[in-house]
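In: return atomic coordinates for the entry below.
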Amino acid sequence: MIRMLLRVLGHEYARPVRRTVVLMTVTAMAEGLSYALLVPVLRELFGGTPEDARPWLIAFGVAVAVYAALRYISDLSGFRAGTTLLRGVYHRLGDHLARLPVGWYSAARVGEVSVLASRGVLRAMSVIAHLLAPFISAAVTPLTIVVVMLAFHWQLGLAALVGVPVVAAIQIWTGRSMAAGDAERAERDHEAAGRVIEYLQAQPVLRAGGRTAERFRLLDDSLREVGRASRRATLSALPGVVGLTLAVQAMFTALLVLGTHLALGGDIGAAEVLAILVLAARCADPLLSLSDIGGQLRGARSELVRLDTVLRTEPLPEPREPVQPVGHGLEFASVSFRHGDRTVFDDVSLSVPEGQRLAVVGPSGAGKSTLLHLLARFYDVDAGAVRVGGVDVRAISTDVLMSRIAIVFQDVYLFDGTIEENVRLGRPDADEAEVRAAATAAKLDEVIERLPGGWATNVGEGGALLSGGERQRVSIARALLKNAPIVLLDEVTSALDPVNEAAVHEGIERLMAGRTVVMVAHRLRTVQRADRIVFLDGGRVMEEGDHEELLRRDGRYAEFWRVSPAAAARE
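Out: Below you'll find the predicted structure:
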């Protein structure tokens, strides 16, 4: 587990972890050695001259003081290491997630990562701060005491040593028998959490359909499965807990019987037997705590495995020698791309000269949004090349590529903060005049004027306190402030009311002015002024030309145009 922990943390954190482990091990050994002084103390106290026990009592007090100091230092080191590593893991996880391809983020995986980044990381890092010291103490202190027993009386020490592999075997067997139960319980917990979220989110639909009672049954069934899984996990742990308790008690009984036999035979004094039994009793507490600590370690280890799996996911590779693009033209050169088992593009070629506008239309699932994602290098193509400024995007560093592209998506996500903070994400170093100018161009100033908090209005998580049109205006202002030479637009007005649509269109026109633009739209009236239109279907470019030319061909685009609201409005 320590090896996996070090792999998750990275090489830069290996040294403090090893130092903490060594310090905790030394502390556990010091604890065991301090108990060794009980043997001479008890021997002198029960001997003919009890006053001779005074030096040993002083030595015992010094040993306990040394152990207490070491324990304080090791615990403090564990807490400091834990908090430092927690911060480091969050940074490492965040940096790694930012480099993973967007296609990796499926709906289920986003939920898993959100749980992992909150509860999972805290539980995994609790190993250093809270579990490592008790575990090392429970394992090392009894071993040290057994070594002390061997030094004082080899027969009793050997009898205690026989119990070590028995305890280890029980722990290993318990861990293996509980692994399946722990996995099932984690799966049921995850499923139940999903059912709860689903139930809450689906309230409007369920109430409208009169199916609230049915949904209650689904949720109840899921919660019952959690209860059953928890009972099975508890029952699978019970034999190990009982077995460990019986083994420890059997070891103590064996030592008592053997010690009594040796004392009656004159091979050892009663005081030494009493001291050995005291040491054996001191071994029992940490050994019995192994069951509880082991369960917590298994839970933390499962989180470490998930964290390790995410961190070992290969991100998109960065070029060793990045190339600076010349110009802002865009090109698809014989691009093929698969997403899962589906072929999205099959040998697609098209180009957008610098400063021109390309509109991409086609049926749902034709790959329109994926085309934008490939231009922004959210994925890497399987064959061919995507070029920006004549350079393959795989040869451009991510920072340089992103600095040249402004993206406005249909589903706008705003961070929980003020409107100004969300606009400034486009260019954090912009001055106040530039931010205000971008807001005016995006018609965001109209929104700000009617909000009681103005620029300081909090938008809520995901922008939940703003309407869809207001969020789009923030997104356009952000893109205007970025002032990138390439603009990618994805269905930005498909779900807006007429007032917001008009305002957003005006902002979009300002955003597109003088830039290289690729726009995706279902509402065909938004693409009439494009320099060129591409009709995608079945992973191929079916038609290409300007609006009037495609209408004259009377092909797929003309068919789409005839059934569009824009065509109906002109009749």
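In: hey, let's count contacts and neighbours off CA atoms from now on
Out: Will do.
In: residue boundaries of the helices in the stretch 51-200 of the chain?
Out: Using DSSP state H, counting those that start in this stretch, the helices of the stretch 51-200 of the chain run over residues 53-99, 107-115, 121-126, 132-152, 154-201.
In: show me the one of the ones you listed that comes nearest residue 389.
Out: helix 53-99 (22.5 Å; C-alpha to C-alpha).
In: structure for this one too, so we can compare:
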Amino acid sequence: MIRLLLRVLGHEHARPVRRTVALMTVTAVVEGLSYALLVPLLRALLGGAPADAWPWVSAFGAAVAGYAVLRYLSDLAGFRVGTTLLRGAYDRLGDHLARLPVGWYDEGRVGEVSVLAGRGVMQAMSVIAHLLAPFVSAAVTPLTIVAVMLAVDWRMGLAAAAAAPVVAAIQVWAGRATAAADAARADRDRESTGRVVEYLQAQPVLRAGGRTAERFGLLDDSLREVQRASRRSTLSALPGALGLALTVQVLFTALLVLGAHLALGGAIGAPEVLAVLVLAARCADPLLSLAEIGGRLRGARSALVGLDAVLRAEPLPQVPDPVRPDRHDLEFDRATFGHGDRTVIEGLSLTVPDGQRLAVVGPSGAGKSTLLHLLARFHDVTSGAVRMGGVDVRAMSTEDLAARIAIVFQHVYLFDGTIEENVRLGRPDADDAALRAAATAARLDEVVERLPDGWATNVGEGGALLSGGERQRVSIARALLKDAPVVLLDEVTSALDPVNEVAVHEGIERLVAGRTVVMVTHRPRTARHADRVVFLDGGRIVESGGHDELLRGGGPYSEYWEIAMAPSAE
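Out: The predicted structure follows:
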């Protein structure tokens, strides 16, 4: 468990964790040894001079006080280390998720990452803060007490020691018996979380279909599966808990019978028998708590395994000595990219000279957006290369590549914050003059002026409190503020009304001026202003040339506009 925890956190946290575990172990040993003073104490009390017990009472009190101090320090150390590790776990998970390829985030990952980033991290980090101290105490204190029993009477000590392998076997058996049920429950939890997210996202569709009063069948089924999995997980833990309780009771009864037999035979005194029985009774509580602590540890281990699996997912590789290009022309050199069993881009070659615009047109599923993702290195090509300024993007640092590219997507995501905070994401250190200039160029200033709180207006989660056109203006202002030499546009005006489309188009023209641009579009006006147009179909370039030239050619590009875009042709 500790090795898995350190693997998730990183071994830079090994020293404080091991120091805390050592302190908890010492505390548990001191607790067990303090009970050794009960033997002389009981001998004195049951002997001919009970007043002789006072020194032992004082010694026992001092030992208990020392144990209390150690317990306070070990618990405090556990909380402090747990808090530090919690912060470190979130930082490491966040950094790793940011370096994973976008293709890793398929639909099934939504629930998985949501569970892990929420309850999973908290459950895993609770090992140090809440579970490790009671577990160490439940395991080490009884073993120390058994050692004390051996010192008092080797026969009763051996009888108590015989229970140790039985308790260990029950714990191992319980862990194996519940592993499958715990894993099934974790899977159902992830699935149900994804269904909840899906249900929330589907609200517009459900309401448009007049189904607001109906239950969402997929979500209901998923929640029922969680209920069944939880029941199975609980039931699978019962045999282990009952077996442990039975073992403890049998042990105590056996010691009572053995002690009575030895005392009646004169082999041991009554005070020693009583002391051993008191020690055995003190063993019972921590041993019985092992069942509950073990179950919680198995749950934490399941969360750790999930975190470990995510952290083991291969990020995009980084070169030790990144190269910085000195220009910003773009090139696809026989680039091929596949997703699963499907080839999305196949042997594609094209160039975009520095400062020119390329428009990419084609039917849905042709691989248009994938071209932009490959340029931004959201994915790596399966074969071939993607270059910027003659340098393979895989040979550039992630930070340098990101700094050279501004991206405006069709579906804009804004963070829950103010308009100003979302624009400043493009360049956090920009001054107010640069911020206002970017807003004016994107015609975002018109939106800001009519909002009651102006720049301090909260946009809501995902930008839900703004219209689609307003979100696009924020996105364009953000890209303008970034002032990157390469601009990637993905159908940014496809779902806008005419007024917003004009405003966004003007902002786009200011954004792309003098920059290297690749834009996915299905607007004739946008394609017409490009220096070159490529028509993509099936991951391959079918036609290439100027907009007017391709229209006159009567090929697939011309047919595409006639069939798909004729109603909106200009």
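In: residue 244 of structure 1 is nearest to which of the helices of the stretch 51-200 of structure 1?
Out: helix 154-201 (6.5 Å).
In: flag every buried residue along the next helix or strand after that closest one.
Out: Counting by DSSP states H and E, the next helix or strand C-terminal to helix 154-201 of structure 1 is helix 203-209. Using 16 or more other C-alpha atoms under 10 Å as the test for burial, helix 203-209 of structure 1 gives residue 206.
In: tell me which residues touch the residue nearest the centre of structure 2, please.
Out: A centroid search over structure 2 (C-alpha atoms, centre = their mean) returns residue 117, at 3.8 Å, as the residue closest to the centre. If a contact means C-alpha atoms under 8 Å, 6 or more residues apart in numbering, then residue 117 of structure 2 has 90, 93 as its contacts.
In: what do you get if the cut-off is 6 Å, keeping everything else the same?
Out: Residue 117 of structure 2 makes no contacts at all, as judged by C-alpha atoms under 6 Å, 6 or more residues apart in numbering.
In: quick one: it from residue 2 of structure 2, how far?
Out: Residue 117 of structure 2 sits 20 Å away from residue 2 of structure 2, taking C-alpha to C-alpha, to the nearest Å as the criterion.
In: got it, and residue 281 of structure 2?
Out: Residue 281 of structure 2 is 30 Å from residue 2 of structure 2, by C-alpha to C-alpha.
In: ok, average deviation of the longest helix along structure 2 from structure 1?
Out: For structure 2, the longest helix by residue count, based on DSSP state H, is helix 217-264. Taken over the aligned residues, the distance from helix 217-264 of structure 2 to structure 1 averages 1.6 Å (mean C-alpha distance after the TM-score superposition for structure 1).
In: report the mean deviation for the helix or strand following that helix after fitting onto structure 1.
Out: Per DSSP H and E, helix 217-264 of structure 2 leads on to helix 270-312 as the next helix or strand towards the C-terminus. Its matched residues in structure 1 lie on average 0.5 Å from helix 270-312 of structure 2 after superposition (mean C-alpha distance after the TM-score superposition for structure 1).
In: quick one: helix 270-312 of structure 2 to helix 108-115, angle?
Out: 140 degrees (axes from the mean of the first three to the mean of the last three C-alpha atoms, to 10 degrees).
In: give me the mean deviation of the helix or strand following helix 270-312 of structure 2 from structure 1.
Out: Going down the chain from helix 270-312 of structure 2, the next helix or strand is strand 330-339, by DSSP H and E. Mean deviation of strand 330-339 of structure 2 relative to structure 1 after superposition (mean C-alpha distance after the TM-score superposition for structure 1): 0.8 Å.
In: mind giving me the packing neighbours of strand 330-339 of structure 2?
Out: Contacts defined by 3 or more C-alpha pairs under 6 Å, 6 or more residues apart in numbering; DSSP states H and E place strand 330-339 of structure 2 against strand 342-352, strand 383-388.
In: which residue ranges of the stretch 451-571 of structure 1 form strands?
Out: Counting by DSSP state E, counting those that start in this stretch, the segments of the stretch 451-571 of structure 1 that form strands are 486-490, 516-520, 532-537, 540-545.
In: tell me the most buried of the ones you listed?
Out: strand 516-520 (a mean of 25; mean count of other C-alpha atoms under 10 Å).
In: tilt between that one and strand 532-537?
Out: 40 degrees.
In: tell me what angle strand 516-520 of structure 1 forms with strand 486-490.
Out: Interaxial angle, strand 516-520 of structure 1 versus strand 486-490 (the same axes, to 10 degrees): 10 degrees.
In: could you tell me where strand 516-520 of structure 1 falls in structure 2?
Out: Alignment of strand 516-520 of structure 1 against structure 2: residues 516-520, by TM-score structural alignment.
In: compared with structure 1, how much does the matching stretch deviate?
Out: Stretch 516-520 of structure 2 sits 0.3 Å off on average (mean C-alpha distance after the TM-score superposition for structure 1).
In: neighbouring contacts of that stretch?
Out: Residues contacting stretch 516-520 of structure 2 (C-alpha under 6 Å, 6+ apart): 354-360, 486-491.
In: isn't there a helix covering residue 358 of structure 1?
Out: No. With DSSP: H, G, I helix; E, B strand; the rest coil as the criterion, residue 358 of structure 1 is assigned strand and is not in a helix.
In: now stretch 422-435 of structure 2: buried residues?
Out: Neighbour-count burial for stretch 422-435 of structure 2 flags 422, 423, 424, 425, 426, 427, 434, 435 (criterion: 16+ other C-alpha under 10 Å).
In: which ones are touching the last one?
Out: I take that to be residue 435 of structure 2. By C-alpha under 6 Å, 6+ apart, residue 435 of structure 2 has no neighbours at all.
In: that one: which element?
Out: helix 432-441.
In: chain center to whichever helix or strand comes after that helix, what's the gap?
Out: Using DSSP H and E, the helix or strand that follows helix 432-441 of structure 2 towards the C-terminus is helix 444-450. Relative to its chain's centre, helix 444-450 of structure 2 lies at 37 Å (C-alpha atoms, centre = their mean, to the nearest Å).
In: average offset between helix 444-450 of structure 2 and structure 1?
Out: Helix 444-450 of structure 2, aligned to structure 1 and superposed, deviates on average by 0.3 Å (mean C-alpha distance after the TM-score superposition for structure 1).
In: so which residues make contact with that helix?
Out: Taking C-alpha under 6 Å, 6+ apart as the rule, helix 444-450 of structure 2 contacts 439, 454, 455, 473.
In: pull the most distant pair out of these.
Out: Farthest pair in the contacts of helix 444-450 of structure 2, by C-alpha to C-alpha: 454 and 473, 14.4 Å.
In: so those two - more neighbours on which side?
Out: It is residue 473, of residue 454 of structure 2 and residue 473, that has more neighbours when counted by other C-alpha atoms under 10 Å, with 30 against 16.
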